[in-house]
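Enquirer: A predicted structure for the sequence below; I have some questions about it.
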Amino acid sequence: MIPQSFNDNWHFFKSINDARAAAMGGPQPPAITLPHDAMIHEPRTPDTPNGAQTGFYPGGQYVYQKTLYAPADWQGCSVILEFEGVYQTAQVYLNGTLVAHQLYGYSNFYADLTNALHIGEDNQIRVIADNSAVPNSRWYSGSGMYRGVRLWVGGPVRLPAEGVQVTTLSADEDYALVEIAATVRSVDQAPRRVEVCAALGGVTGRVPVTVFPGSEETVRQTLAIPSPALWDCDHPYLYDCTVTVKDGARMLDHAALRVGLRTLTLDPHRGLRLNGRPVKLRGACIHHDNGILGAATWPDAERRRCRQ
């Protein structure tokens, strides 16, 4: 499954009552693009239970809505939304049906839309982010859909979201041995004989596998990459890795990711070693907000923090 951005054309409401009023013919707010921090737009007040912990910004219950059209060729496909972060308690509805519930505000989660999706029609997605139970942090938490959303669509035989893992087994200046593990999942009505093809650094491999309805198989391939450009702190070289599931000449699914080839070892005598060389850990304790920009994870702001 190849993810695509699902960040545009959301409508934001400051309460569920505002969303209901809009549904009854009231005014629609202008569309926004995620990520979005709802807390930073609240009026500051000394009366909020958060106090100085969140800069005197109150919490609240917020609603995000978007329309998703499901084309006819999605019939029999799996359709999933990945939410990278919603603060805090999140409920995801599709056409009025609850399809996901997430309590924790700092990790990603998935909402499977497949069974509640109306094919050939517009579908309403509603996300309620409830950060009204304050105080709940000793730092500025932000509110709402402060990270991005991605849409995953896959056929009856597919690679699930995050279904490919790449591991560097060993590496030196001559060769890197890389294991590519791909999970193939089937919701088809009959067994399928397919071929899993992997490619990395100009080296390819292919393994046949039979997947049965309602099951999944993990296919492992080991590729030897000649003269590898190893990832390290000063030269963070990345390779493109692709995995394709085929039925004869027909492609059923495809996944692509970027990976660095490197070995990590840790022991009490030689410490942490990267590609056989000792390295010192360097870091800082940084909270997730971007100062006056709020908690929204704008790519440019995140890169600025990395540079700092």
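Expert: On my side now, so go ahead.
Enquirer: could you use CA atoms for every contact and neighbour count after this?
Expert: Noted.
Enquirer: now do the helices in the stretch 1-150 of the chain.
Expert: Assigned by DSSP state H, counting those that start in this stretch, the helices in the stretch 1-150 of the chain fall at 16-23.
Enquirer: residues contacting the nearest residue to Q65 once chain neighbours are set aside?
Expert: In this structure, Q65 finds its nearest non-sequential neighbour in R126, 4.5 Å apart by CA to CA, 6 or more residues apart in numbering. Neighbouring residues of R126 by CA atoms under 8 Å, 6 or more residues apart in numbering: V63, Y64, Q65, K66, V92, Y93, L94.
Enquirer: what do you get for I225?
Expert: Y175, A176, L177, V178, L200, G201, G202, V203.
Enquirer: what residues of stretch 256-267 count as buried?
Expert: Neighbour counts over stretch 256-267 (16 or more other CA atoms under 10 Å) mark A256, V259, G260, L261, R262, T263 as buried.
Enquirer: in helices only, show me those.
Expert: Secondary structure defined by DSSP state H assigns none of the buried residues of stretch 256-267 to helices.
Enquirer: from what I see, T244 and H254 are in contact.
Expert: Yes. Because the distance of 4.4 Å satisfies CA atoms under 8 Å, T244 is recorded as touching H254.
Enquirer: and here is the other one:
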Amino acid sequence: MTRIIQNLNNDWSFQLGSEERQTKKVHLPHTVELTPAISSGCINYQGLCTYYKEMMMPLELQYKKVIIEFDGAMGVSKLYINGELVKTHYCGYTPLVQNITAYIKWGEINEIKVELDNSDNEDVPPGRPQGTLDFTYDGGLYREARLYFVEPLHITHALLANEVAGGGIFVSYKDVTHESALVNVKTHVQNETQEEKNFEIEQQIIDIRGTCISSTKSCVTLKNDKAQHFEQELKVEHPELWSPETPYLYELVTTVRCEGVVYDEITTKIGIRTFKFTYDQGIIFNGVSRRISGANYHHTHVYIGNALPESVLRRDALKLRQAGFKNIRSHYPLTPAFVDACNEYGLTLIVSAPGWQWFKEGIFAQRAQANVRDMIRWQRNNPCIIIWEPMLNESFMSEDFKQALQHIVHEEYPYEDCYTASDNGPTDIQYKEFDENMLDPEGDEYELSNKEHVPVWVREYNDRPDDWDNQSCAWRTPRGWGEEGMLRAVDRSIGLDPQCRRQNYVNMVNDDKICGYGVWPGIEHNRGYQVTPCWGGTLDLYRVPKFTYYFYQSQQDIEEVGVVLFIANYWSEISSNDVTVYSNAERVRLYHNDELVEEIGPDEVAVKHPPFTFKNVRNRYKQRGRSTIRVEALVGEEVVATATRKSPGVQRKLQLEADFMDIPLLADGSDLVMVYCKVVDDSGNVVPMTADQYPIRFTVEGEGEIVGDETIGANPIRPEGGIAGVFVRSTTTPGMIKVKAQMHWKQNASCAIKPDEIIFESFAK
């Protein structure tokens, strides 16, 4: 009799535009239209689209309640069931949820239809026209969807219950230490039967071994057509505390049982932790003072826009965590799949209300307030969340509106570990180093609060374009520009760029008055108000690391991540004379063709693990022929890691790699994996510059397909820095997939670049 959760991702019919036209079969997550890799300048589709599907509603389930949930439907969305308008939703970043029981025809085929409009709409947050926006939202049912079939006696959905600080399941903690912790669970149960019900609510906390470590039961009574909150407390002895380094997750199993029969059961992943923001000791996290290094992130990718499947989101989260970042911030609530990954990988999270340089009294303000309530009720149980950002990003808002948002957060989350942050407003944490001049013409009216004795967080740093118009900036360096540009980007981080003497990484790590800081951005992204992407970040649009990635990675201690050792020099004819190495070792040795050049300590830079710079090496050692440099990382007198670079030769062959990161490709019709094609020489070295003029064509056989074609520049494609990437999408049938890569223009000479192929498998979910 318990709840049934049915995946709704597959087999939707999709129609673009408002006129009758041919439909196509699609699977969620889905974007309305594929776009070029560089899709900045507001070239994405704006307007109407429709999704619909037919499904049988079994007669044997007619006694259940039916709830439909879409994690993300971009723009203004209208939900129809069997031709009747059921709900209109006005936010693309919070779920569209509705009880549709009254509209169901049991034992018959039912039609679910969603009409979407992602056109500019100043009354729908973020409100600002997309052509003047610093990010993109491409449209569609771009997140996952599901149906819940629940008993008349059931745990409510937090967004449907509309209960302040309630609805669904709400987990909080108190008296948390390494010796013990108290876990409070508030459960909202609704009785829609025709009679009063006597039942029990059981809570069990299960560890990673599957052992129940704490449990409690309450026998309660609920009259018919009533809903009520029930609170229970569980004590956990010697808890494993959640932290970025030890992201330990328990399962909280909540069961509603009546006369021995389970009527409802929900499993919630929880992490027991305690934290407190201070103005002079950083964050006291599980009793330890710390400052958190983070990154800003946009939920977007090449070709598919915002429609990232769970595997791609997880890879993004894992790449950012492996770079050393321990906090993520965006301009809107992120999808549950990404939040789940943050919980599992140890990434703390700032959850922001949808907004960017826009405010309007009236219906817009009302919807913005509703968004804040929804995002808290939706995501409040995730241990990774440490800050709520209710104020609209970089926006001029009335004082009454700001006070209302602050009140909403603390009303919805009335516990001690609730913190809000903003540039300017009555929040618990003050953002620092906000550049008000970017908001011209109103920038001169913007007043920073400069509160005393208030915790401080730097939400964005490193990214200081010249005048916020031409957007020229050493940090915004495409990987294809080569070594010099990427080295300059690291120089900006470590304070060696004269354009940016403040608001860089050196300033962050040496400021004891801040609790944390987020680089802008962690990954390159497209935006509406410029024709070029934001080229900043540690990973490019295709998620290929730039030199900055390895620099940030090297700022982690060996005890936490092992030895990091990276040579930031291609050792080519046009490479820098200096050889720069990023490492967390104590000293580094450099060899040229096995001849010791020298052993040095780190540079004099005020970071935990400064770079190692070997001066004028190319002029002294690089001759006309190809040669090899090798570095050894030392801790004490022990060599703990080695790395080599050989001068790149002429391109000889293609080399394919699938970027799984131990996350399998699911045969669900929407899952994706990026396949990289490296152009390499006879020694397997990537040829970073000269190979970039030759387009590569990809083909696929078996249970997969290439995403995009020549109409959007996706296939064939030219490499960048010697590496090209294509998305391969699974079909709904598990099986083998063969991807082939060859030069687009056939080469007949004996020196022709040789093709390559790779075979991998998709799996049933």
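Expert: It's in. Only a predicted model underlies this, so the values are computations on that prediction, with no experimental measurement involved.
Enquirer: quick one on the thing from earlier: and the contacts of I225 of structure 1, which is closest to W74 of structure 1?
Expert: L200 (29.9 Å; CA to CA).
Enquirer: any idea what the closest one aligns with in structure 2?
Expert: Aligned against structure 2 by TM-score structural alignment, L200 of structure 1 finds its counterpart in I205.
Enquirer: where's that match relative to I213 of structure 2, distance?
Expert: Applying CA to CA, to the nearest Å, the value for I205 of structure 2 to I213 of structure 2 is 6 Å.
Enquirer: K226 of structure 2 too?
Expert: In terms of CA to CA, K226 of structure 2 sits 32 Å off from I213 of structure 2.
Enquirer: check Y51 of structure 2 too.
Expert: In terms of CA to CA, Y51 of structure 2 sits 45 Å off from I213 of structure 2.
Enquirer: who's more crowded, those two?
Expert: Shown here are Y51 of structure 2 and I213; by other CA atoms under 10 Å, Y51 has more neighbours (22 against 15).
Enquirer: now for the more buried one: what does it line up with in structure 1?
Expert: Looks like Y51 of structure 2 aligns to Y64 there (TM-score structural alignment).
Enquirer: could you find the closest non-adjacent residue to its match?
Expert: F12 (4.7 Å).
Enquirer: ok, now which ones touch the equivalent of that neighbour over in structure 2?
Expert: Residue pairing (TM-score structural alignment): F12 of structure 1 is matched to F14 of structure 2. Residues counted as contacts of F14 of structure 2 (CA under 8 Å, 6+ apart) are T23, K24, K25, V26, C49, T50, Y51, Y52.
Enquirer: for the residues you listed, which pairs are in contact in structure 1 too?
Expert: Among the contacts of F14 of structure 2, the ones still in contact in structure 1 (both residues aligned by TM-score structural alignment, their matches' CA atoms under 8 Å) are K24, K25, V26, C49, T50, Y51, Y52.
Enquirer: let's have the residues you listed in a markdown table, adding distance to E245 of structure 2.
Expert: Formatted as a markdown table, the kept ones among the contacts of F14 of structure 2 follow (distance: CA to CA, whole Å):
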| residue | distance to E245 of structure 2 |
| --- | --- |
| K24 | 45 |
| K25 | 43 |
| V26 | 39 |
| C49 | 44 |
| T50 | 44 |
| Y51 | 42 |
| Y52 | 44 |
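Enquirer: of the residues you listed, which is the nearest to C219 of structure 2?
Expert: For the kept ones among the contacts of F14 of structure 2, the nearest to C219 of structure 2 is Y52 (43.3 Å; CA to CA).
Enquirer: so is D374 of structure 2 in a helix, a strand, or just coil?
Expert: helix (DSSP: H, G, I helix; E, B strand; the rest coil).
Enquirer: the closest residue to it other than its chain neighbours - how many residues pack around it?
Expert: With sequence-adjacent residues excluded and distances taken as CA to CA, 6+ apart, D374 of structure 2 is closest to L159, at 6.4 Å. The tally of other residues near L159 of structure 2 (other CA under 10 Å) stands at 21.
Enquirer: continuing past the helix or strand containing L159 of structure 2, what's the next helix or strand?
Expert: In this structure, L159 of structure 2 sits in helix 158-161 according to DSSP states H and E. Downstream of helix 158-161 of structure 2, the next assigned helix or strand under DSSP H and E is strand 169-174.
Enquirer: which position in structure 2 aligns with the residue nearest to Q65 of structure 1?
Expert: R126 of structure 1 maps onto K113 in structure 2, by TM-score structural alignment.
Enquirer: how about D240 of structure 1?
Expert: Per TM-score structural alignment, D240 of structure 1 is aligned with E251.
Enquirer: again, but for V187 of structure 1
Expert: Using TM-score structural alignment, V187 of structure 1 pairs with E192 in structure 2.
Enquirer: I'd guessed that match sits against K226; true?
Expert: Yes. Applying CA under 8 Å, one finds E192 of structure 2 in contact with K226, separated by 7.1 Å.
Enquirer: more crowded one of these two?
Expert: Higher neighbour count among E192 of structure 2 and K226: E192, with 19 against 13, using other CA under 10 Å.
Enquirer: contact partners for that one?
Expert: P152, L153, N224, D225, K226.
Enquirer: and it, how close does it get to R3 of structure 2?
Expert: On the measure of CA to CA, E192 of structure 2 and R3 of structure 2 end up 15 Å apart.
Enquirer: what about the strands in the stretch 101-250 of structure 1?
Expert: In the stretch 101-250 of structure 1, the strands defined using DSSP state E, counting those that start in this stretch lie at 109-112, 122-130, 149-154, 157-158, 164-171, 175-186, 192-200, 203-211, 216-226, 239-247, 250-259.
Enquirer: thanks a lot, see you next time.
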